[in-house]
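A.B. asks: Predicted model follows, preceded by the sequence.
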Amino acid sequence: MQTEKVIDHIVKWLKDYATNAKVNGFVIGISGGIDSAVTSILCAKTGFEVLCIEMPIHQPPSHVSRGQEHIQQLKSRFTNVKEVLVDLTPVFEEFKTEVSLDGKQAIVDMALANTRARLRMTTLYYYAGLKGLLVAGTGNKVEDFGVGFYTKYGDGGVDLSPIADLMKSEVYAIAKHLGVVESILNAAPSDGLFGDDRTDEDQIGASYPELEWAMTMIENGKTAEDFEGRQLEVFNLFTRLNRINQHKMVPIPICEIPLLLK
């Protein structure tokens, strides 16, 4: 990958989009992870206003500290960057008092995890509307188009996706070139939606290098018959997640009414 040229291409794409949309800039949720760090730097390089928002909901302290370290570094490098801290923990706790928490614990936990993501999306769009900004997505290619590892209308609810055509390894390459802080570069990827230290690999069942490999194999026309052992396990895992999460990746189905009925 021609890293510097890719960076320039994304920054120009962001500038052109913001100019044509006649907005003031971008708003980004900062998680303390690699994807939001890279996206926020790319947005900052446009010269447009960038609002970084931390939205903790029972977040592990390490996530909060990494996010803060990144924002402070970003502000020291770019004068167009501002920050807001919105503690959504009380909102989340109040929400839980108003809904049913009956059911299998694992299902309830997943529903609440997705609720966290949707509360954050609502917050981002509040500030976007308030300040005339676009919500910049932070999903990469493996998450967005491979295994669908994001919340529908949560972190998947964005106006534009600057890094969604980049594999996770490519995001890391760009992060190093952009000077992302070491604490984020060295941290295990985690969505932070469960209030503990579980990683993306814990949830998915495979590492990002493994998922990238499976995605590449499918793009090259390989099938399960071509593999065995761990490779077969990862290939089948990727295929299954891609299939069951298609509802996130394709447009919302519309019931089209035949003209003769209108």
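C.D. replies: Right, received. Where do you want to start?
A.B. asks: use CA for all of it now, contacts and neighbours both
C.D. replies: Will do.
A.B. asks: list the contacts for Lys176?
C.D. replies: Going by Cα atoms under 8 Å, 6 or more residues apart in numbering, Lys176 touches Leu185.
A.B. asks: What residues of the helix or strand containing Tyr125 count as buried?
C.D. replies: Tyr125 belongs to helix 105-131 when elements are defined using DSSP states H and E. Of all the residues in helix 105-131, those buried under the rule 16 or more other Cα atoms under 10 Å are 112-121, 123-125, 127-128, 131.
A.B. asks: other SSEs contacting that helix?
C.D. replies: Based on contacts counted as 3 or more Cα pairs under 8 Å, 6 or more residues apart in numbering; DSSP states H and E, the elements that helix 105-131 packs against are strand 25-29, strand 133-135.
A.B. asks: Mind putting the ones you listed into a markdown table with mean neighbour count and distance to Ile174?
C.D. replies: Shown next, in a markdown table, are these (neighbours: other Cα atoms under 10 Å; distance: least, Cα to Cα, whole Å):
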| stretch | mean neighbour count | distance to Ile174 |
| --- | --- | --- |
| strand 25-29 | 27 | 18 |
| strand 133-135 | 25 | 21 |
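A.B. asks: Now render those strands as JSON lines, adding distance to Asp16.
C.D. replies: JSON lines is the format used below for the helices and strands packed on helix 105-131 (distance: least, Cα to Cα, whole Å):
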{"stretch": "strand 25-29", "distance to Asp16": "11"}
{"stretch": "strand 133-135", "distance to Asp16": "13"}
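A.B. asks: let's bring in a second one:
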Amino acid sequence: MLRFEVAISCLNEDIFKIQNNFKNIFNMLNIFIHVIHQVNDNCDYNDVINLLSANSNLRYSRLDRLGLPLSRNFALENCSADLLIPTDSDVVLFYEEFEKISSIFENNSEIDYVTLESFYDPEKLQPRRSFKDTDFTHTKRSLLSVSSIEIVIKVKSFKETKTHWDLDFGLGAKFSGGLETVMLQNAYSNNLQGKFFPIPLSYHRELSTGTEINLRRVFIRSAVFEKIFGKNKGKFLSLLFHVKNFNKFKSLGAMNLIKTIMSNKHI
């Protein structure tokens, strides 16, 4: 099996979630854990750090600068494994699928990253969104719907092409969403090949922040469109998206939607 690194981003007290959520991969061969702990409070975390560090396959890094894209980039830059799974402290991974994931990369050398299935429950009965039953090669359009907890990347490919997470997108950044969407579009532009496979990777009980219905989310989504497609085309596609899904957003008001989408403050 190829070597995996699970890079867990956490802020302040979120580090306490790791002991329970990732205990199924502690001390396992070929699976390394990198805890990237961003701290901006005065709490003492030494006890939990020592507890976690007792695991033979875990290392701890503290970052005093905030922002999820910073954490993700730090994980990639310091990863020496073959495959990287970027994730968060409140996510649980289906480690029993790792052998299957490894085989995909071993048998398909042209693949640089895969996206997989995510669920709301450990029984895998409630998918977080609609997934296809068969594998497919990603397009610019299909990458728009990928979640941050569905990705496994080939470290060598991303390092060689200098594909990183954009520092303007993600929690703690200028725009608090679009983290993986923008990164995967960068990968696509760098000619990295990605495929989807109907294999469970993780579960996360909480709703994604991207599902919130408010003008701030509309603003962030429009910024993502502009980053990917350019200012004018991005505004048009954002407007088209919100018109097609108007029943979902009509409580915000049509004029408010248009003003938010057409704002010049995105990029």
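C.D. replies: Noted; the coordinates are in hand. Model, not experiment: these values are computed from the prediction.
A.B. asks: What would you report as the TM-score here?
C.D. replies: The TM-score (TM-score structural alignment, normalised by the length of structure 1) is 0.35; 134 aligned residues with a Cα RMSD of 5.0 Å.
A.B. asks: Just want the angle from the helix holding Tyr125 of structure 1 to strand 25-29.
C.D. replies: Using axes from the mean of the first three to the mean of the last three Cα atoms, to 10 degrees, the interaxial angle of helix 105-131 of structure 1 with respect to strand 25-29 works out to 160 degrees.
A.B. asks: What count of nearby residues applies to the residue lying closest to Val81 of structure 1 once chain neighbours are set aside?
C.D. replies: Nearest residue to Val81 of structure 1, sequence neighbours excluded (Cα to Cα, 6 or more residues apart in numbering): Val50, at 4.8 Å. Here the number of neighbours of Val50 of structure 1 (other Cα atoms under 10 Å) works out to 27.
A.B. asks: again, but for Leu240 of structure 2
C.D. replies: For Leu240 of structure 2, the tally of surrounding residues (other Cα under 10 Å) stands at 12.
A.B. asks: That one belongs to a strand?
C.D. replies: No - when the secondary structure is assigned by DSSP: H, G, I helix; E, B strand; the rest coil, Leu240 of structure 2 falls in helix instead of a strand.
A.B. asks: Pull out the buried residues from stretch 218-230 of structure 2.
C.D. replies: 218-228.
A.B. asks: So which of those residues is the closest to Cys10 of structure 2?
C.D. replies: Here the nearest of the buried residues of stretch 218-230 of structure 2 to Cys10 of structure 2, counting by Cα to Cα, is Ile220; it sits at 22.2 Å.
A.B. asks: is it true that that closest one lies in a helix?
C.D. replies: Yes - assigned with three-state DSSP, Ile220 of structure 2 falls within a helix.
A.B. asks: re the thing from before, which single one of the buried residues of helix 105-131 of structure 1 is nearest to Arg240 of structure 1?
C.D. replies: When the buried residues of helix 105-131 of structure 1 are compared for distance to Arg240 of structure 1 (Cα to Cα), Asn114 comes out closest, at 20.4 Å.
A.B. asks: Please enumerate the helices of structure 1.
C.D. replies: Counting by DSSP state H, one finds helices in structure 1 at the ranges 3-21, 34-44, 61-77, 89-98, 105-131, 141, 168-178, 182-185, 200-204, 208-219, 229-244, 246-249.
A.B. asks: most neighbours per residue, which of these?
C.D. replies: For the helices of structure 1, the largest average neighbour count (mean count of other Cα atoms under 10 Å) is found in helix 34-44, namely a mean of 24.
A.B. asks: re earlier: mind putting the helices of structure 1 in a markdown table, distance to Glu83 of structure 1 included?
C.D. replies: A markdown table is the format used below for those (distance: least, Cα to Cα, whole Å):
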| stretch | distance to Glu83 of structure 1 |
| --- | --- |
| helix 3-21 | 20 |
| helix 34-44 | 11 |
| helix 61-77 | 7 |
| helix 89-98 | 18 |
| helix 105-131 | 11 |
| helix 141 | 27 |
| helix 168-178 | 20 |
| helix 182-185 | 18 |
| helix 200-204 | 26 |
| helix 208-219 | 30 |
| helix 229-244 | 35 |
| helix 246-249 | 30 |
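A.B. asks: Tell me which of these lies nearest to Glu54 of structure 1.
C.D. replies: Evaluated with Cα to Cα, the helices of structure 1 place helix 61-77 nearest to Glu54 of structure 1, the distance being 7.4 Å.
A.B. asks: now the angle from that closest one to helix 34-44?
C.D. replies: Interaxial angle, helix 61-77 of structure 1 versus helix 34-44 (the same axes, to 10 degrees): 20 degrees.
A.B. asks: what helices or strands is helix 61-77 of structure 1 leaning on?
C.D. replies: Counting contacts by 3+ Cα pairs under 8 Å, 6+ apart, the secondary-structure elements packed against helix 61-77 of structure 1 are strand 49-54, strand 81-85.
A.B. asks: got a markdown table for the ones you listed, with distance to Ile34 of structure 1 too?
C.D. replies: Converted to a markdown table, the helices and strands packed on helix 61-77 of structure 1 look like this (distance: least, Cα to Cα, whole Å):
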| stretch | distance to Ile34 of structure 1 |
| --- | --- |
| strand 49-54 | 14 |
| strand 81-85 | 18 |
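A.B. asks: out of the ones you listed, which comes closest to Arg230 of structure 1?
C.D. replies: With respect to Arg230 of structure 1, and counting by Cα to Cα, the nearest of these is strand 49-54 at 37.8 Å.
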